[in-house]
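Engineer: Task: produce atomic coordinates for the following.
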Amino acid sequence: MLDQVQSPISLLLRQRAEGHSLPAGLYMRPDVFEADLDVFFRKHWIYVGLECDVPEPGDATVIDIGSSSLILLRDDDSQIRVLHNVCRHRGSRLLDAGSSVLSKLVCPYHQWTYELSGELIHAPHMGKGFDPTCHSIRPVQFRSIGGLIYVCLSDNPPKDIDTLERVMEERLAPYDIRNSRIAHQTDVIEDGNWKLTIENNRECYHCAGSHPELCVSFIDLDFGYDPESLGEDDRAEAEEHQRLYAERTAAWEAEGYPSAAFEQLAGNATNFRTQRLIIAGAGESQTPDATAACSKLMGAMTRKDLGDVHLWGHNAWNHFMGDHAVTVMVIPLAPNRTLVRTKWLVHKDAVEGVDYDIEKLTSVWIATTDQDSLLVARSQQGIEDPAYLPGPYSRFTEGQLDNFATWYVEQMRAHGY
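Structural biologist: All right, here's what the predicted structure looks like:
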């Protein structure tokens, strides 16, 4: 544990002013980057993938997080497993990056062989006294929450993941994410710190000026506005929107669809927020014309008018709609480089070109992610400028950023920084 008085990181944490962005060093320094990996990507629960990444027994995919490499797979009994990608002999990587189809896990170095459940079944030339039962692949603690896979690399994971599981299992049940299919995936490397990626996602202050495609279906007023800055007509429109939200939320919940905002943010270990949002325009989906992209609806869904169940976490954001879902994973690569992996999900039986058009399905979030990537890079460049000073958040539109920064400092201090 670091000395809280002498640690350069602790000095930076103490410099953070309430209601303001973080000091530059927290977005730039290599020691902070390593501390972030340790605290937020090893000791907290993080989203890493989906059950439908590995739909059949023998399917496996590798996820790298810092120096850790994980194997997400489905074993011979169709059970989801998450294993460390490390041979128990001399530590060789078992699988290369990407996806594989396996019957056994075989180390390419010395051919130690494991069942898909992780048990060692063959270790040549190890002698009679060798006990293979003591050398299974190390498992990773994980939860499948509505089909979303969360892992924690710590031996003492935060227990408040139970709240996320309780809230989201119910909300995601109609979408049957476990049995959906990945229609498309993109990987974008943003030239910025992972915290800038998350902060950019947690506000829509910039949406009207930066995301014309998204704003066809997304309502920026949902994330705050200064009523005094609006003209009389705009203020009346905003007030009507809030009235409609209350009415629509009450109706959705009366019909058995949990919809009200639920937050577990600062003051907690596991950080998340969920709410069922109204979709603008045609009101069906986040597409160029706000109509459904896929005619075969998700899971047991029979309606297109149930809005967008959004879910934020500290390394993810997700949108679940009647016709498809979008899930996004954020993984730090360097102090100024971040992987943003986006997946589009459809009903498991949906057929491209018959039930959906891939461009209509993906174009809004492809454009939005590319636009955000440029914004994050510009933010990183400005923060690296010696002229940068932490600026004030708008209390109307950037309250979630203040909450995130507060949570970040709390958790760093809780882990000895």
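Engineer: use CA for all of it now, contacts and neighbours both
Structural biologist: OK.
Engineer: Check which residues of stretch 149-168 are buried.
Structural biologist: Of the residues in stretch 149-168, those with enough neighbours to count as buried (16 or more other CA atoms under 10 Å) are Ile149, Tyr150, Val151, Cys152, Leu153, Ser154, Pro157, Ile161, Leu164, Met168.
Engineer: Let me see the contact set for Cys207.
Structural biologist: Leu214, Cys215, Asp220 (CA atoms under 8 Å, 6 or more residues apart in numbering).
Engineer: Which member of those is positioned nearest Pro332?
Structural biologist: Leu214 (25.1 Å; CA to CA).
Engineer: what's the distance between the closest one and Thr369?
Structural biologist: Distance from Leu214 to Thr369, counting by CA to CA, to the nearest Å: 10 Å.
Engineer: show me where the stretch 301-417 of the chain has helices.
Structural biologist: 358-383, 399-414 (DSSP state H, counting those that start in this stretch).
Engineer: Also this sequence, please, to line up against the first:
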Amino acid sequence: MSTATLPSLSSLLSSRRPHHALPAGLYTRPDVFEADMQVFFQNHWILVGLECEIPEPGDAQVLDIGKAGLILLRDDDGQVRAFHNTCRHRGARILDAGATVISKLVCPYHQWTYEPTGELIHAPHMGVDFDKSCRSLKPVAVRNVGGLLYVCLGENPPKDIAVLQDVMEERLAPYGLRDAKVAHQVDVIEKGNWKLTMENNRECYHCVGSHPELCVTFFDLDFGFDPAAMSAEERARAEQHVADRIAREKRWEAEGFKSSHVERVIDCETNFRTQRLAINGGGESQTPDGKAACAKLMGSMTRKDLGDTHLWGHNGWNHFMGDHVVSAMVIPLTADTTLVRTKWLVHKDAREGVDYDLNRLTDVWIATTDQDADLVARSQAGVQDPAYEPGVYSPHTEKQLDNFASWYVQRMQAHGY
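Structural biologist: This next block holds a predicted model:
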């Protein structure tokens, strides 16, 4: 099919049937990818990092999000700031991607120099009448959510980020993310569209057959089941599990640990879901045996039996446990390649080889991420096949996929597509 005869993006969005996967073109077409980047990674709040990665004044993290460059830094007064990584002279990138330490921001092209607060303080050979005050770095809206850093690159950031902050600040406080450190980071390039990466993460229909390491520590019944397909004995077990989960959740809440599920996944701008779930196996952490991997617990935590607090967004997922945290962010690279950057956090005073073994800390999610990368690549190959037709979602195990697809279409249409 020639480009001239391809259906319009708006018609593709309108053709999505309720409770079904998205049409193929929404996963494969370059024009859709460009629209996705503009809508979801320019004009919505996205997870980009962690406050503990810039603990001291002058610390900076630099990353690319599509064509946009972003600088996250802590200024001399200790405030977290974000700027577009483009010089106000002729647009050169000021800093290279990655972690760095700065005293001033100096463009390597013509040595225009900026304070960590963004003000231009040195612009050689521009003449005595040149007004530096109107050439500050362009700021980026940044919100600190309990130690997780979100930015919106657009000029009108959605105001409902306040809901995410209100919900998560209290939930995350005991984990002390601001007093944590990154023990390990792994970047995986998945050969699939970013929406396939997110969809794969939002269901565990596939987990029993694909993630033996992860399955040691979770209860499959937490992720949905079909009562009609169960025997009387299986149904009784499932009903008891749900009753136990509700009772445990109430007990945790009474003890001061927010646990109930909160979700804003449709009819909103800032998409998120959170819930505290019990850990199976050893009952403490997502490790090969379910026991804690780090002897020094996170933040002010004194217990290992408080399960796993999930937090999903439209470009990442997090697992907060008593002994460590797993935080993953998703950055699209092309229509069919996606960066998944996973970080393992421990208490800032925890010592590798003394308080934790790195392999034990990371084994489960390294294996799970590699397995997911294979599944996403298989999905991408499938949606590119001429035989692909959007399939119907399971009402029992894929409800969140239906929500995500519906939210995606809503937000695209709200931005004029």
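Engineer: Save the helices of the stretch 301-417 of the first structure as a markdown table, and put in distance to His347 of the first structure and mean neighbour count too.
Structural biologist: Below are those laid out as a markdown table (distance: least, CA to CA, whole Å; neighbours: other CA atoms under 10 Å):
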| stretch | distance to His347 of the first structure | mean neighbour count |
| --- | --- | --- |
| helix 358-383 | 13 | 18 |
| helix 399-414 | 32 | 19 |
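Engineer: Now render these as TSV, adding distance to His310 of the first structure.
Structural biologist: Formatted as TSV, the helices of the stretch 301-417 of the first structure follow (distance: least, CA to CA, whole Å):
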stretch	distance to His310 of the first structure
helix 358-383	14
helix 399-414	14
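Engineer: got the buried residues for stretch 266-281 of the second structure?
Structural biologist: Buried-residue list, stretch 266-281 of the second structure, by 16+ other CA under 10 Å: 266, 269-281.
Engineer: whoops, I mixed them up, stretch 84-98 of the second structure
Structural biologist: For stretch 84-98 of the second structure, by 16+ other CA under 10 Å, it's His84, Asn85, Thr86, Cys87, Arg88, Arg93, Ile94, Leu95, Ala97.
Engineer: Can you name the two of the residues you listed that sit furthest apart?
Structural biologist: Arg88 and Ala97 (18.5 Å).
Engineer: Can you tell me the SS state at Asp36 of the second structure?
Structural biologist: helix (DSSP: H, G, I helix; E, B strand; the rest coil).
Engineer: show me the contacts for Ala173 of the first structure.
Structural biologist: Counting by CA under 8 Å, 6+ apart, Ala173 of the first structure touches Gly146.
Engineer: re earlier: of the buried residues of stretch 266-281 of the second structure, closest to Leu306 of the second structure?
Structural biologist: Among these, and counting by CA to CA, the member closest to Leu306 of the second structure is Ala278, at 7.1 Å.
Engineer: Make a markdown table from the buried residues of stretch 266-281 of the second structure and add distance to Gly353 of the second structure and secondary structure to it.
Structural biologist: As requested, these are exported to a markdown table (distance: CA to CA, whole Å; DSSP: H, G, I helix; E, B strand; the rest coil):
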| residue | distance to Gly353 of the second structure | secondary structure |
| --- | --- | --- |
| Ile266 | 44 | coil |
| Glu269 | 43 | coil |
| Thr270 | 40 | coil |
| Asn271 | 38 | coil |
| Phe272 | 35 | strand |
| Arg273 | 35 | strand |
| Thr274 | 32 | strand |
| Gln275 | 32 | strand |
| Arg276 | 29 | strand |
| Leu277 | 29 | strand |
| Ala278 | 28 | coil |
| Ile279 | 25 | coil |
| Asn280 | 26 | coil |
| Gly281 | 24 | coil |
